[in-house]
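> Test case, fold it:
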Amino acid sequence: MPARNEAGNLPALVDEIAAALASRGPFEAIVVDDGSNDATPKVLAELKRTRPWLIPLRHAVSCGQSAAIRTGVRAATAPVVATLDGDGQNDPTFLPAALDALAAGGARVGLVAGQRLGRKDTGFKKIQSRIANAVRGRVLGDGTRDTGCGLKAFRRDVFLALPYFDALHRFLPALVRREGFEVGLIDVVDRPRQAGVSNYGLWDRLWVGILDLYGVWWLIRRRRQVPEVTEL
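Model (predicted):
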């Protein structure tokens, strides 16, 4: 879970994650503090004292959401990783459904992505997201209507095989398909943010997002064939 200035959301969210996964055997919850300048480090240190399964990590300076996710995935010890945003809008009760869908897909499915229903963002942000998703889907043909949902489950080795760049997390379905895997989709109910403010705006994503989109399009076009390897 990437988190930047989410001190007000983390205590409840960490315990919701534990409740959602309690019946599934051992787990670890890795929270990557992406250079917060609020009380996030202090809150995580306090939570860690009574939760041995919690692994708080910290970036010295903010490196972005994709970097925080990659830091967490690299630190993970399990072969399957689930992600969700640190603002509390992704409901952890949907984590088991994502993990079950990934397991049911077997080796052919590399990623299960949540798709939000009943989004609680502002009207302008919803329109912005709808346009961005429509353009992305048209250009990449990734078969996904909502890549912005932070709740996802994937095989760790598949994620680490992807080409890394800033904003990677917004293009996971297209990149996983590029590697020859299928992508599963589940509907998840969005929740309103309970504390803090969004770390994203229109202008900090628009132009960079356009460049990223065509960069991913180029990567897909340059993938000639996914090798099928057998031992002789």
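> When you work out contacts or count neighbours from here on, use the C-alpha atoms and nothing else.
Fine.
> middle-most residue in the chain, spatially?
Computing the C-alpha centroid of the chain and ranking residues by CA atoms, centre = their mean puts Gly150 first, at 3.9 Å.
> what about the helices in the chain?
10-21, 40-49, 65-75, 95-105, 123-140, 156-161, 172-178, 206-221 (DSSP state H).
> Show me what counts as buried in the second one.
Buried positions in helix 40-49, judged by neighbour count with 16 or more other CA atoms under 10 Å: Thr40, Pro41, Val43, Leu44, Leu47.
> With the fifth one instead?
Counting neighbours by 16+ other CA under 10 Å, one finds that the buried residues in helix 123-140 are Ser129, Ala132, Asn133, Arg136, Gly137, Leu140.
> helices or strands up against it?
Using 3 or more CA pairs under 8 Å, 6 or more residues apart in numbering; DSSP states H and E as the contact test, the elements touching helix 123-140 are helix 206-221.
> Need the contact partners of the helix it packs on.
With contact meaning CA atoms under 8 Å, 6 or more residues apart in numbering, helix 206-221 is reached by Arg136, Val139, Leu140, Ala167, Phe171, Ala174, Leu175, Arg178.
> Please produce JSON lines containing these, extended by distance to Arg222.
Converted to JSON lines, these look like this (distance: CA to CA, whole Å):
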{"residue": "Arg136", "distance to Arg222": "18"}
{"residue": "Val139", "distance to Arg222": "15"}
{"residue": "Leu140", "distance to Arg222": "13"}
{"residue": "Ala167", "distance to Arg222": "20"}
{"residue": "Phe171", "distance to Arg222": "16"}
{"residue": "Ala174", "distance to Arg222": "13"}
{"residue": "Leu175", "distance to Arg222": "12"}
{"residue": "Arg178", "distance to Arg222": "10"}
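> Which residue lies closest in space to Lys48, excluding its sequence neighbours?
Residue nearest to Lys48 in three dimensions, not counting chain neighbours: Leu54, with 5.8 Å by CA to CA, 6 or more residues apart in numbering.
> Another sequence for comparison is provided below:
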Amino acid sequence: MTASDSASGALHLSVVVPVKNEAGNIAPLVAEIERACAGLAFEAVYVDDGSTDATPAALEAARDGRPWLRVLRHGASAGQSAAVRSGVLAARGGVVATLDGDGQNDPAFIPALLAALEEGGPAVGLAQGQRRGRKDGRFKMMQSRIANGVRGRILKDSTRDTGCGLKVFRRDVYLRLPYFDALHRFMPALIAREGFGVVHRDVIDRPRLTGASNYGLFDRLWVGLLDLAGVWWLIRRKRATPRVAEIGAPVGEASPVPVTAKDQDVGC
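Alright, predicted model coming up:
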């Protein structure tokens, strides 16, 4: 992002990266984001989720000469979903890309996901990456297959891999979603609940660059099942969003009440 882009308000894309104790992965991943997003009006928002290693120093060093790189810090670890939400709330772009901070998600796929979102038009709210060639251990992959299989059968979200951190979505659509821990794992179903479409693109998984995982996969099975039950309840309780017009509003004045893509599609 150039200085003129920032000053003119041309910023379009915010790349949000949650990190916790990822000191060794900061510099190489920041460099990859810089290469992948070259030519785009973008910013990167790193959210340090209460790291206790050298992550803060690595982020400070990475900021040198990169005005497009912003850093937020949680005073204490609040979890991956909270870190993503902090980044989205601070984002200046109308479109947000997320990826994990361990290097397993390749930023090179961000432009393709962004193109898929924009090709779908306003009716599409999320472009979801789906990993190929998983590099996790057998136990973690088995957990993932079970979790994705159960979730898919219950929520029918047509998504093979919701755990992939590579996602590109419209910021205003994300902010309509109910917030809870593990929200990022249920985004396809919840965005569809709001009346927006979801598109999918395959991405290549990589081994983490350094270190060990700091965020578990559904962490504990019973927590994942409780989240799943809660999302299922939210979907079941969703009612059509009415299109509202103010009586006596001045001719040509935009309605202050937003309508969803679903409302627009069916002409409610």
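> Please state their TM-score.
TM-score of the superposed chains, computed with TM-score structural alignment, normalised by the length of structure 1, equals 0.96; 231 aligned residues with a CA RMSD of 1.4 Å.
> re the thing from before, just the buried residues of helix 40-49 of structure 1 now: which is nearest Phe159 of structure 1?
Checking the buried residues of helix 40-49 of structure 1 against Phe159 of structure 1 by CA to CA gives Leu44 as the nearest, at 25.8 Å.
> Aligned counterpart of the closest one in structure 2, please.
Leu44 of structure 1 maps onto Leu59 in structure 2, with residues paired by TM-score structural alignment.
> next one: Gly148 of structure 1
So Gly148 of structure 1 corresponds to Gly163, using TM-score structural alignment.
> My guess is its match contacts Pro188. True?
No: in this structure, Gly163 of structure 2 is not within contact of Pro188 by CA atoms under 8 Å, at 10.6 Å.
> Give me the more crowded residue out of the two.
Each of Gly163 of structure 2 and Pro188 has its neighbours counted (other CA atoms under 10 Å); Pro188 has more, 26 against 22.
> What residue in structure 1 is paired with that one?
So Pro188 of structure 2 corresponds to Pro173, using TM-score structural alignment.
> Which residues are in contact with its match?
Leu111, Ala113, Asp142, Thr144, Thr147, Val183.
> before we move on, what about Arg156 of structure 1?
Arg156 of structure 1 touches Val73, Ala78, Pro79, Val80, Val81, counting by CA under 8 Å, 6+ apart.
> and the last one, how many neighbours does it have?
What that stands for is Val81 of structure 1. 21.
> That one and Phe154 touch, don't they?
Yes: assessed by CA under 8 Å, Val81 of structure 1 is found in contact with Phe154 at 5.6 Å.
> where's the residue in structure 2 that Arg119 of structure 1 lines up against relative to Ala54 of structure 2, distance?
Alignment note: Arg119 of structure 1 maps to Arg134 in structure 2; criterion TM-score structural alignment. Using CA to CA, to the nearest Å, Arg134 of structure 2 is found at 28 Å from Ala54 of structure 2.
> now swap in Ala44 of structure 2 and tell me
20 Å.
> More neighbours: which of these two?
Using other CA under 10 Å, the more surrounded residue of Ala44 of structure 2 and Ala54 is Ala44, with 28 against 12.
> and the more buried one, what does it touch?
Contacts of Ala44 of structure 2 (CA under 8 Å, 6+ apart): Ser14, Val15, Val16, Val17, Trp68, Leu69, Arg70.
> before we move on, what about Pro41 of structure 1?
Counting by CA under 8 Å, 6+ apart, the residues that Pro41 of structure 1 touches are Ala7, Asp33, Arg58.
> Output these in TSV; the columns should cover distance to Trp218 of structure 1 and neighbour count.
Listed next are these as TSV, based on distance: CA to CA, whole Å; neighbours: other CA atoms under 10 Å:
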residue	distance to Trp218 of structure 1	neighbour count
Ala7	39	22
Asp33	32	27
Arg58	33	21
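> before we move on, back to that, what subset of the contacts of Arg156 of structure 1 is buried?
Val73, Val80, Val81.
> Tell me how far the last one lies from Gly105 of structure 1.
The span separating Val81 of structure 1 from Gly105 of structure 1 equals 15 Å under the rule CA to CA.
> same check, this time on Asp87 of structure 1
Distance from Asp87 of structure 1 to Gly105 of structure 1, by CA to CA: 29 Å.
> Between those two, point out the one with more neighbours.
Neighbour count, other CA under 10 Å: between Asp87 of structure 1 and Gly105, Asp87 has more, with 26 against 15.
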